[in-house]
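> Using only what follows, build the 3D model:
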Amino acid sequence: MSQHVYQSIVIGAEQSGLTASYELKRRGIDHIVLDANSTPGGAWQHRWDSLTMNDVHRVADLPGAPAPGASSTQSNKAIPDYFARYEKEFELPVVRPVKVTSVRNAQENPQLLEVQSENESWLAETVVSASGTWTHPFLPYYPGAEKFKGLQIHAAGYTFADVFKDKKVLVVGGGASAVQLIGEVAHTAREVLWATRSEPSWRKGPVDGLASVTWVESRTTQGLPPSSVVTSTGLTLRPQEEFAKNLGIYERRVSMFEELTEHAAKWADGTVREFDAIIWATGFRYAFDYLAPLKLRSEHGGIALESVKNNVQGATTAVKDARVKFVGYGPSASTVGASKAGRQAAIAVRKFLIENK
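Okay, the predicted model is just below:
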């Protein structure tokens, strides 16, 4: 008996993956969604308890169902519940837990894609990559890091501020997560110091969202690493960060250290500062190593996507392989962008299927 061939397989069940599934189903496209998590919620279910719906940036609506608004409810409860209800209401074909290990040309028919996990494989005409970044935290190496005896965590492993009560804490990283975690930890830590590679870019005036996304889209279509939208929009402080601001923590930023010892960090000028804990707010990398067999990366290190006229968040199709679509990558790396890209990916899948009958 021959193996079933899906018209599309979506990898990942967060905002972009669920939107793509909804739009594929609406177009009558035979597909499944493979999710590495054992329960609905994607990365949201792993975020720290103190991050409430009042703290997160507005979560975009999934098609056909309004997202929960601002409240004191934990985001790691509210969003997974929202996703679970959505999957059930629209009967989306989510299969979990499935950790995809590779996507490659099928041996018997190279025109098809074979999606593999550790225990199973599926065949498909197209694949929609919606796996995000949460499972790939970036942790830079500094000499002596393995010797440091204090607490070291990446932002992905942060739980709550009480862990740092009465500790001297070094927060590393120049993005929004560093700013937010400093705002929390400042309430319990004895001392907080902020270290970044370069001068933080603070927001000046209102955000030109279109210009920011257009900049990211331009990089993506050229095959450059997409970078983050906040790089162009700049950082800003919320009311939750006022306490840390009044302590002067954001003004006492220092350059990156060169080395770690058992209890301290050492700078190039000879400065040595002791710390009890380090929070690495150093970002994430896109979690699609499983696509390596298809060799989609450009010589610039990114994956080039085909631009869509008059739709800067519509770039979803890989230039090197039109069978592969990306959502939540580059210009669509936000809940709003992910929802728009999910629809565009479904349109692109349908177009591909028609053209390749």
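
> going forward, measure contacts and count neighbours with C-alpha atoms only.
OK.

> all helices for the protein, in order.
15-26, 75-89, 176-185, 209-221, 230-233, 242-246, 335-355 (DSSP state H).

> Please identify the deepest-packed of those.
Among the helices of the chain, ranked by average contacts under mean count of other CA atoms under 10 Å, first place goes to helix 15-26 (a mean of 26).

> Distance from the chain centre to it, please.
18 Å (CA atoms, centre = their mean, to the nearest Å).

> Next, the angle helix 335-355 makes with that helix.
40 degrees (axes from the mean of the first three to the mean of the last three CA atoms, to 10 degrees).

> what's helix 15-26 packed up against?
Secondary-structure packing of helix 15-26 (3 or more CA pairs under 8 Å, 6 or more residues apart in numbering; DSSP states H and E): strand 8-11, strand 31-34, strand 127-129, helix 335-355.

> which strands and helices sit next to the second one?
With contacts defined as 3+ CA pairs under 8 Å, 6+ apart, strand 31-34 has these neighbours: strand 8-11, helix 15-26, strand 94-95.

> CSV please, covering the ones you listed and showing distance to residue 321.
As requested, these are arranged in CSV below (distance: least, CA to CA, whole Å):
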stretch, distance to residue 321
strand 8-11, 14
helix 15-26, 19
strand 94-95, 25
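
> closest one to residue 66 among these?
helix 15-26 (12.4 Å; CA to CA).

> got the contact list for the closest residue to residue 192 other than its chain neighbours?
Nearest residue to residue 192 in three dimensions, chain neighbours excluded: residue 169, at 4.8 Å (CA to CA, 6 or more residues apart in numbering). Residue 169 sits next to 189-193, 275-279 when contact means CA atoms under 8 Å, 6 or more residues apart in numbering.

> Can I get the helices of the chain in JSON lines including distance to residue 41?
Below are these laid out as JSON lines (distance: least, CA to CA, whole Å):
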{"stretch": "helix 15-26", "distance to residue 41": "9"}
{"stretch": "helix 75-89", "distance to residue 41": "4"}
{"stretch": "helix 176-185", "distance to residue 41": "20"}
{"stretch": "helix 209-221", "distance to residue 41": "25"}
{"stretch": "helix 230-233", "distance to residue 41": "24"}
{"stretch": "helix 242-246", "distance to residue 41": "30"}
{"stretch": "helix 335-355", "distance to residue 41": "13"}
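
> Looking at those helices, which is nearest to residue 121?
Taking these one by one with CA to CA, helix 15-26 is closest: 19.3 Å.

> Let's compare: structure for the following, please.
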Amino acid sequence: MSRTTQVVVIGGGQAGLAAGYHLRRLGVDFAVLDAQDRPGGAWRHAWGSLSLFSPAAYSSLPGRPMPAQVGAVHPDAGHVAAYLTDYERRYGLPVHRPVHVTGVHRDGRFLRVETGSGDWRAQAVISATGTWWRPFLPAVPGRADFRGRQLHTVGYGSPRDLAGLRVVVVGGGNSGAQIAADLAYGTELTWATRRPPRFLADDIDGRALFDAATARRRALDEGRTDTGGVASLGDIVAVPPVRQARDAGLLKAAPMFVRLDRGGVVWADGTRADADAVVWCTGFRPALSHLAPLGLRGRRGRIAMDALEGTRSVAEPRLHLLGYGDWTGPASATLIGVGRPARDAARAVADLVR
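Next up is the predicted model:
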């Protein structure tokens, strides 16, 4: 069975819903294809204690402010998933799930979106699959020899799962700091980072990060000096649990080890630490395997984007990428940041299909 529409949006998380909101307002015929069996995107799969960097008022998608969570300044992942569920229903967005997209192909004047339940033909495609589904694990020597438990951020649930164990948390970003803080009280914790942790000032939240990313993008577009964006401020937002563990002296980072052995981790000077589990908080890569048939990746694996229309593929103008990071719009991987590039992508494809 093959269906035809003007625009297919691949991914029903926050980026896909933001795109759908703007496409609906523009009167475009579209479909959102989501691989998940329920609304909420990646937020439904996050660890239990994960919370936003900002209050609800600064964490909203276009058109619908996120309501505050009772008893919490920074909403947790469950609250965000419920908000996305309500958002999808409120605007009657045409989300089809579960639909697994396996490839996007050129098909004359159409793009053919191949799925496990039939093909879709569209004049334009917005890819909004995010990064959660493609966790990155570094090639550290001895990783295959380690006899303990290894899990990535995506597989971490709660401190109860590792209670009483000797745990090494790897990674100096936000997920590493938050999970290390989570485990600091009930495990024998080692927190390993490639460089000393850089905590942002305690009063900086997601709104300030969005402003910094936007200012950097504007400076680059205007040919001015690179402001450094978010990276110039630090790597770790001091959300309350991180701040509490840090101030209690429980977040003391060790340098990154050079290898693992059967029972633990080993540093360059031969020092080692026994471990029962390693939690790799080592980031993600864009989930773009469905675009492979288009042959768009450059030498470094990155799809070249139009300098003026930051979400549009240079080599395939009918394709827009949304929500993968600053290279697809300033702070576009965040709730507050995805609205503007979603609007721009929706307007561009609306002009194209009319």
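
> overlap between the contacts of residue 169 of the first structure and the second structure?
Mapping those onto the second structure (both residues aligned by TM-score structural alignment, their matches' CA atoms under 8 Å) leaves 189, 191-193, 275-279 still in contact.

> Just give me the closest of these to residue 216 of the first structure.
Closest to residue 216 of the first structure, out of all of these and judged by CA to CA, is residue 279, at 27.4 Å.

> I'd say the closest one and residue 157 touch.
No. Using CA atoms under 8 Å, residue 279 of the first structure makes no contact with residue 157, being 9.3 Å away.

> Of those two, which one has the most company?
Just comparing residue 279 of the first structure and residue 157: by other CA atoms under 10 Å the higher neighbour count belongs to residue 279, 23 against 14.

> got the contact list for that one?
Residue 279 of the first structure touches 152-155, 169-172, counting by CA under 8 Å, 6+ apart.

> So how do I select the buried members of those in ChimeraX?
Remark: buried members of those, expressed as a ChimeraX selection using 16 or more other CA atoms under 10 Å:
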select :152,154,155,169,170,171,172
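
> Out of the contacts of residue 279 of the first structure, which comes closest to residue 213 of the first structure?
So of those, ranked by how close each gets to residue 213 of the first structure (CA to CA), first place is residue 155, at 24.7 Å.

> Please report the distance of that closest one from residue 196 of the first structure.
Separation of residue 155 of the first structure from residue 196 of the first structure (CA to CA, to the nearest Å): 15 Å.

> which of the kept ones among the contacts of residue 169 of the first structure tops the neighbour count?
residue 192 (28 neighbours).

> Would you confirm that that residue contacts residue 168?
Yes. The pair residue 192 of the first structure / residue 168 is scored as a contact, 6.0 Å apart, by CA under 8 Å.

> For stretch 136-148 of the second structure, grab the matching residue range in the first structure.
Aligned by TM-score structural alignment, stretch 136-148 of the second structure falls on residues 138-150 of the first structure.

> For the matching stretch, buried residues please.
For stretch 138-150 of the first structure, by 16+ other CA under 10 Å, it's 138, 148, 150.

> need the contact list for the first one.
Shown here is residue 138 of the first structure, whose contacts under the criterion CA under 8 Å, 6+ apart are 282-285.

> same check, this time on the last one
Contact partners of residue 150 of the first structure, counting by CA under 8 Å, 6+ apart, are 262-263, 275-278.

> Check those residues against the second structure and tell me which are still in contact there.
Kept across both, from the contacts of residue 150 of the first structure, using both residues aligned by TM-score structural alignment, their matches' CA under 8 Å: 262-263, 275-278.

> how much space between residue 217 of the first structure and residue 342 of the first structure?
Counting by CA to CA - residue 217 of the first structure and residue 342 of the first structure are separated by 16 Å.

> and if you look at residue 258 of the first structure?
42 Å.

> Next: residue 349 of the first structure.
11 Å.

> And for residue 109 of the first structure?
27 Å.

> what's near enough to touch the residue most central in space within the first structure?
By CA atoms, centre = their mean, the first structure has its centre lying nearest to residue 133, at 3.6 Å. Contacts for residue 133 of the first structure were tallied using CA under 8 Å, 6+ apart; they are 284-287.

> try residue 344 of the second structure
Contacts of residue 344 of the second structure by CA under 8 Å, 6+ apart are 309, 311.

> aligned partner of it in the first structure?
Residue 344 of the second structure maps onto residue 344 in the first structure, by TM-score structural alignment.

> try residue 318 of the second structure
Looks like residue 318 of the second structure aligns to residue 323 there (TM-score structural alignment).

> Same list as before, the kept ones among the contacts of residue 169 of the first structure that is, but in TSV and with distance to residue 6 of the first structure included.
Below are these laid out as TSV (distance: CA to CA, whole Å):
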residue	distance to residue 6 of the first structure
189	53
191	55
192	52
193	52
275	54
276	52
277	49
278	46
279	43
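
> out of these, who's nearest residue 177 of the first structure?
Distances from residue 177 of the first structure to those, taken by CA to CA, are shortest for residue 279, at 10.4 Å.

> Which one of the contacts of residue 150 of the first structure is nearest to residue 123 of the first structure?
residue 278 (44.4 Å).

> from memory the closest one sits against residue 155, does it?
No. If you go by CA under 8 Å, residue 278 of the first structure and residue 155 don't touch, sitting 10.1 Å apart.
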